[in-house]
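In: sharing a model prediction with you, sequence too.
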Amino acid sequence: MKTILLLVASNIFMTIAWYGHLKNQNIPMWKAILVAWGIAFFEYCLMVPANRLGYGNGFNGFQLKMTQEVITLVVFTVFAVFYLKEPFHWKYLVSFVLLLGAVYFAFKK
């Protein structure tokens, strides 16, 4: 459970770092990059321990990556809908279901 919580927290930081500047296009690119790097530092401070804790303790490398990708999509969806105010289309839901199929097969014994 620690691995999942750390992955969620790290993805929140990374989503903000990568996409948080999109609503403020008037900020110079160099400032957006520096702020994003500063935010991404905290993402790495959470992602590295998440992967270290998870690897070999219930997850292999492929499973960690698949789990991280699903968490990334969930975090981004919330961010896009509530912060960027983008509509959520049915085609995104279908895409997510197909990705969940990929996760299912990654974890299948």
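Out: Perfect, thanks for sending it. Residues are numbered from 1 along each chain as shown.
In: CA atoms for contacts and neighbours, from now on please.
Out: Fine.
In: other SSEs contacting the helix or strand harbouring Tyr104?
Out: Here Tyr104, judged by DSSP states H and E, is contained in helix 90-107. When contacts are defined as 3 or more C-alpha pairs under 8 Å, 6 or more residues apart in numbering; DSSP states H and E, helix 90-107 sits against helix 61-82.
In: other SSEs contacting the helix it packs on?
Out: Using 3+ C-alpha pairs under 8 Å, 6+ apart, helix 61-82 sits against helix 2-19, helix 90-107.
In: check it against this one:
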Amino acid sequence: MPTILLLTLSNIFMTIAWYWHLTKSGMSKPLLGVILLSWAIAGVEYCFAVPANRIGFATGWTPGQLKIAQEAIALTVFGVFMVTILGEALHWRHFAAFACIMAAVAFLFVGK
């Protein structure tokens, strides 16, 4: 459970670092400032991602399982961000893509 929690926190910060500047107020900021601020936010993301991966690996997760879990969490976090912050509507294709990622998660975790 600590691995999932830390990966979720990591992805919240990474989504903010990568996409906050696409908002109306973010687009008005100078590019260099956006890059520097995004790198600062990404630094916080690493403080969650590295321990998440170490804890997960130490408790028996494979690197492939860690990566696919991170991707599923990233898409979930991004979906929420996309709708709530960027105002984009969800489409059936978003759900289909998420189902494919969840299938990939199942393939890597089945039998483990």
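Out: Looks like it came in fine. As the structure is a prediction and not an experimental result, all values here were calculated from the model.
In: TM-score of the superposition?
Out: The TM-score (TM-score structural alignment, normalised by the length of structure 1) is 0.97; 109 aligned residues with a C-alpha RMSD of 0.7 Å.
In: before we move on, the earlier item: mind putting the helices and strands packed on helix 61-82 of structure 1 into TSV with mean neighbour count?
Out: Converted to TSV, the helices and strands packed on helix 61-82 of structure 1 look like this (neighbours: other C-alpha atoms under 10 Å):
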stretch	mean neighbour count
helix 2-19	20
helix 90-107	13
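In: what sits up against stretch 80-92 of structure 1?
Out: Outside stretch 80-92 of structure 1, the residues that touch it by C-alpha atoms under 8 Å, 6 or more residues apart in numbering are Lys23, Thr77.
In: onto which residues of structure 2 does it map?
Out: Aligned by TM-score structural alignment, stretch 80-92 of structure 1 falls on residues 82-94 of structure 2.
In: isn't Leu108 of structure 2 up against Gln65?
Out: Yes: Leu108 of structure 2 lies in contact with Gln65 (C-alpha atoms under 8 Å); the separation is 5.9 Å.
In: quick one: stretch 37-47 of structure 1 aligns where in structure 2?
Out: Aligned by TM-score structural alignment, stretch 37-47 of structure 1 falls on residues 39-49 of structure 2.
In: on that earlier part again, turn the helices and strands packed on helix 61-82 of structure 1 into TSV, including distance to Val78 of structure 1.
Out: Shown next, in TSV, are the helices and strands packed on helix 61-82 of structure 1 (distance: least, C-alpha to C-alpha, whole Å):
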stretch	distance to Val78 of structure 1
helix 2-19	10
helix 90-107	13
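In: would you quantify the distance from the spatially most central residue of structure 1 to Phe105 of structure 1?
Out: For structure 1, the residue nearest the mean C-alpha position is Thr72 (2.5 Å; C-alpha atoms, centre = their mean). To Phe105 of structure 1, Thr72 of structure 1 is 19 Å away according to C-alpha to C-alpha, to the nearest Å.
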